[in-house]
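Trainee: here are the coordinates; sequence isn't available:
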């Protein structure tokens, strides 16, 4: 072990790659990623979502002779016309014959649901002659938001078309009134020397940036959690098995700590490369690439500037947390105590992750996100979010990077002192007073 740092790096990487638990866990996570990406397609295949949902209605022959504008039969016919124009119809209206009385009709509709002829049915409660009837959708399932939302949108269109059609308007005026409004959005830059944009981004480019930021934040969180736990558990395991005593006699504590951090970093890079490859392969499958195309998103439009900055914050964020995990792992003598010891660091990473996922993705330019951009434990998440979804000034980006680098130097120096003092302290976890005394005594 006289080669020092690189010997520790190689030993750490090889030892982890040979472990069956590591290989199995990596494979399982890759399979889970594939399932999650393809979950909507798998659900549609097994649940029959590719077919329109059958919705029943009472086909009353007595209504066909009525001249009112809004009869149930006329509305149902217009709904069928509306859904018939869709490339992939969401719903299909199925007529159920009138049984002669309200009780018999209700029974017939429920029997049709029980026989899987229809998924549910709509009932019309007529109002005044010129009023649109109140409509109720009934089914066996709770929270039928997909069907109810689709019906609400379709009925709004049907109502408008019926009113326009009964007003004696020309076809040109009807087409003008029903033509949908096209609103495009473009992200602009108002700051010279912006961090990521400069000339603005279209709606499609914003979509791919949103997807990129989302993936990067999740990957950073996974890297910190997986590698941090592995670094801390590796050091604690060596300490509890007394291997650390042999290691320290061959390699200086400083080289041992940073060698483990860097060796684990290589393992994490290998893992993430595999996960990214799995994501790209799954996203380019026909069923997924078609959905991205429908949203106007193309993987070829990923912003290289955003990716470059994201890698910088990814690396700096990793090394900041890794040094802290190594320090904590060095003062714990038993692996069963490790979970409680690393909890504060885990909470710091969780805080950054949740702030960006649940707040920053919707309001990247908020004051909270601006402040978080300069807090070292949160800034890797916050600044990546701002770079992808807003337009921070260049000086803020580099100030955030400089703050992170300074924090890594301070955390590395402090972690090295804790590591040198803690790796040979056995028994119960040392108190802050004992640890501080040992750090001062170590020259």
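Mentor: Arrived safely. From a predicted model like this one, the values you see are computed outputs, not experimental measurements. Numbering: from 1, shown residues only.
Trainee: From now on I want contacts and neighbour counts done on CA atoms only, so please keep to that.
Mentor: Fine.
Trainee: So which residue is smack in the middle of this protein?
Mentor: Nearest to the mean C-alpha position of the chain, by Cα atoms, centre = their mean, lies residue 214 at 5.4 Å.
Trainee: what helix or strand is that residue on?
Mentor: Element membership for residue 214, per DSSP states H and E: helix 203-240.
Trainee: cool, residue 313 as well?
Mentor: Per DSSP H and E, the secondary structure element for residue 313 is helix 304-330.
Trainee: Quick check: the gap between the residue nearest to the centre of the chain and residue 56.
Mentor: Relative to residue 56, residue 214 is positioned 41 Å away (criterion: Cα to Cα, to the nearest Å).
Trainee: just residue 108 next, same as before
Mentor: Distance of residue 108 to residue 56, given as Cα to Cα: 10 Å.
Trainee: Neighbour count for these two, which is higher?
Mentor: For residue 108 against residue 56, the residue with the higher neighbour count under other Cα atoms under 10 Å is residue 56, and the figures read 25 against 17.
Trainee: if I look at that one, how far off is residue 50?
Mentor: With distances defined as Cα to Cα, the gap from residue 56 to residue 50 amounts to 19 Å.
Trainee: contact partners of whichever helix or strand comes after the helix holding residue 214?
Mentor: Along the chain past helix 203-240, the next helix or strand (assigned with DSSP H and E) turns out to be helix 243-250. Applying Cα atoms under 8 Å, 6 or more residues apart in numbering, the external contacts of helix 243-250 come out as 1, 2, 4, 235, 238, 239, 256, 423, 424.
Trainee: Please compare the first structure with the one that follows:
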């Protein structure tokens, strides 16, 4: 155990103290805090000053109606009668004509786009109401103006009707995707992909470099090869989780320090019954996905005896992680539970990417998500066992080329 801890601590400390680790972590943390203040940063570059008062020059009837519509839109702009002056953070709305209605909006500064949209929406509603009154329409007739048409389809039956109805019944049901859950999924998949690409290369390099530099000859004289490899894998997994933990701490601090109410209201981010389940399973699959891919990277690194073969050996990790990433990303706004998603979610190398996508769907059972976890755990155990076996048999090999090492290991 002491030999395992010695290798583990040495690998872990050397990685977390590396400048590349510190700089990359610092950059991501800074980006998190920048994102938390995105609305404030935009405000710095936005020269427009929000309106506080909108003065209206019109008759009393229009003023009353317009004020009621603006109140219904829950805007922060106060609507008052014009006094002939327009000060700072104020605008003047003048009614130029009534048939048809025409308006002039004057201000001493640029008006923010969201407030302009609110004013235009209110004016359109007032114009609609005035038009209804001018035409002397009843409430039922006025409602019919915006009612959608009723369409009854009477299509002649054909021999293909049965096949069409059967295919419709087999098609996956579409569900309305919650924006917050979708963001959680995107963050999970993107973070997993980039950490895998980064640390898979590092652990492969660690294993390959020791073999190519012949340092391993001195190491295995005091530490069993399997113990040494497991310590390396465990250390690299903990390094990746340490960096991930720092990102999570930065997010929690940003939530505590900064007000997200305006961003949440602007983007309509609201949790639902599936959000907590989505967060829990996303974290589980993220961790298991990292462990699986790093274990496979160590396995592949055990095959090679030259640094020139490293990229070739790690190609499967890059390829499968990229395929899983694209399957997950490109099925978010389609059917998140189609046949491709269902099948790929049970393929171990794709499971950590695709199963969080299925977790978005409230119709996905807990058993399905738990099966995905069991598949990953079994795959991790198998990958570590294979890596240990291959590493033990090839640790002192000087054969050049991956395929030569494979043949030699098979013979042994």
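Mentor: Happy to help now that I have it. Computed from a predicted model, the values in this text were never measured in an experiment.
Trainee: What's the TM-score once they're superposed?
Mentor: Structural agreement between the two chains, given as a TM-score (TM-score structural alignment, normalised by the length of the second structure), stands at 0.68; 340 aligned residues with a Cα RMSD of 4.2 Å.
Trainee: for the second structure, longest strand please?
Mentor: For the second structure, the strand with the greatest residue count under DSSP state E is strand 90-98.
Trainee: Tell me which other helices or strands that one touches.
Mentor: Here strand 90-98 of the second structure touches strand 53-57, strand 101-107, going by 3 or more Cα pairs under 8 Å, 6 or more residues apart in numbering; DSSP states H and E.
Trainee: What is the aligned counterpart of residue 258 of the first structure in the second structure?
Mentor: Residue 258 of the first structure is assigned residue 230 in the second structure as its aligned equivalent, the criterion being TM-score structural alignment.
Trainee: List the buried residues for the helix or strand hosting residue 230 of the second structure?
Mentor: When elements are defined using DSSP H and E, residue 230 of the second structure is found to belong to helix 225-257. By 16 or more other Cα atoms under 10 Å, the buried positions in helix 225-257 of the second structure come out as 225-241, 243-244, 247, 250-251, 254.
Trainee: repeat for stretch 55-74 of the second structure
Mentor: Going by neighbour count (16+ other Cα under 10 Å), the buried part of stretch 55-74 of the second structure is 55, 56, 57, 58, 62, 63, 65, 66, 67, 69, 70.
Trainee: The first structure: matching residues for that stretch?
Mentor: Using TM-score structural alignment, stretch 55-74 of the second structure finds no match anywhere in the first structure.
Trainee: Could you do stretch 379-389 of the second structure as well?
Mentor: Stretch 379-389 of the second structure lines up with residues 407-417 of the first structure when matched by TM-score structural alignment.
Trainee: average offset between the matching stretch and the second structure?
Mentor: Following the fit onto the second structure, the mean deviation recorded for stretch 407-417 of the first structure is 2.5 Å by mean Cα distance after the TM-score superposition for the first structure.
Trainee: For that stretch, which outside residues touch it?
Mentor: Residues outside stretch 407-417 of the first structure that contact it (Cα under 8 Å, 6+ apart) are 253, 254, 257, 316, 319, 320, 323, 324, 326, 327, 376, 439.
Trainee: shouldn't the second one be in contact with residue 423?
Mentor: By that I understand residue 254 of the first structure. No. Applying Cα atoms under 8 Å as the test, residue 254 of the first structure and residue 423 come out as separate, 11.2 Å apart.
Trainee: related to what we said a few turns ago, would you mark the buried spots in the longest strand of the second structure?
Mentor: Counting neighbours by 16+ other Cα under 10 Å, one finds that the buried residues in strand 90-98 of the second structure are 90, 91, 92, 93, 94, 95.
Trainee: Was I right to think the second one contacts residue 107?
Mentor: Think residue 91 of the second structure. Yes. With contact defined as Cα under 8 Å, residue 91 of the second structure reaches residue 107; the gap is 4.5 Å.
Trainee: Where does residue 363 of the second structure sit: helix, strand or coil?
Mentor: With DSSP: H, G, I helix; E, B strand; the rest coil as the basis, residue 363 of the second structure sits in coil.
Trainee: Count the neighbours of it for me.
Mentor: Count around residue 363 of the second structure with other Cα under 10 Å applied: 11.
Trainee: again with the one 3 residues further on
Mentor: Residue 366 of the second structure is surrounded by 12 other residues when neighbours are defined as other Cα under 10 Å.
Trainee: Per the alignment, it pairs with which residue of the first structure?
Mentor: By TM-score structural alignment, residue 366 of the second structure lines up with residue 394 in the first structure.
Trainee: how near is its match to residue 420 of the first structure?
Mentor: From residue 394 of the first structure over to residue 420 of the first structure the distance is 39 Å, taken as Cα to Cα.
Trainee: try residue 281 of the first structure
Mentor: Note on residue 281 of the first structure: its distance to residue 420 of the first structure, by Cα to Cα, is 44 Å.
Trainee: And the strand or helix carrying residue 324 of the second structure against the first structure, how far off on average?
Mentor: Element membership for residue 324 of the second structure (DSSP H and E) is helix 310-329. Taking mean Cα distance after the TM-score superposition for the first structure, the mean distance separating helix 310-329 of the second structure from the aligned residues in the first structure is 1.9 Å.
Trainee: What are the contacting residues of that helix?
Mentor: 186, 189-190, 193, 196-197, 200-201, 204-205, 208, 293, 296-297, 300-301, 303-304, 341, 349-351, 353-354, 357, 402.
Trainee: One more pass at 7 Å, please.
Mentor: For helix 310-329 of the second structure, contacts defined as Cα atoms under 7 Å, 6 or more residues apart in numbering pick out 189, 193, 197, 293, 297, 300-301, 304, 349-350, 353-354, 357.
Trainee: quick check: angle from that helix to helix 179-212?
Mentor: Using axes from the mean of the first three to the mean of the last three Cα atoms, to 10 degrees, the inter-axis angle of helix 310-329 of the second structure relative to helix 179-212 is 170 degrees.
Trainee: buried residues in helix 310-329 of the second structure?
Mentor: Across helix 310-329 of the second structure, burial judged by 16+ other Cα under 10 Å covers 310, 313, 314, 317, 318, 321, 322, 324, 325, 327, 328, 329.
Trainee: relative orientation of it and helix 275-301 in degrees?
Mentor: Relative orientation of helix 310-329 of the second structure and helix 275-301, computed by the same axes, to 10 degrees: 160 degrees.
Trainee: Next SSE downstream of helix 310-329 of the second structure?
Mentor: Next in sequence after helix 310-329 of the second structure, counting helices and strands by DSSP H and E, comes helix 339-344.
Trainee: Map the residue nearest to the centre of the first structure onto the second structure.
Mentor: When the two structures are superposed using TM-score structural alignment, residue 214 of the first structure falls opposite residue 186 in the second structure.
Trainee: And for that match, nearest residue in space, chain neighbours not counted?
Mentor: Closest residue in space to residue 186 of the second structure, ignoring its immediate chain neighbours: residue 329 at 7.5 Å, by Cα to Cα, 6 or more residues apart in numbering.
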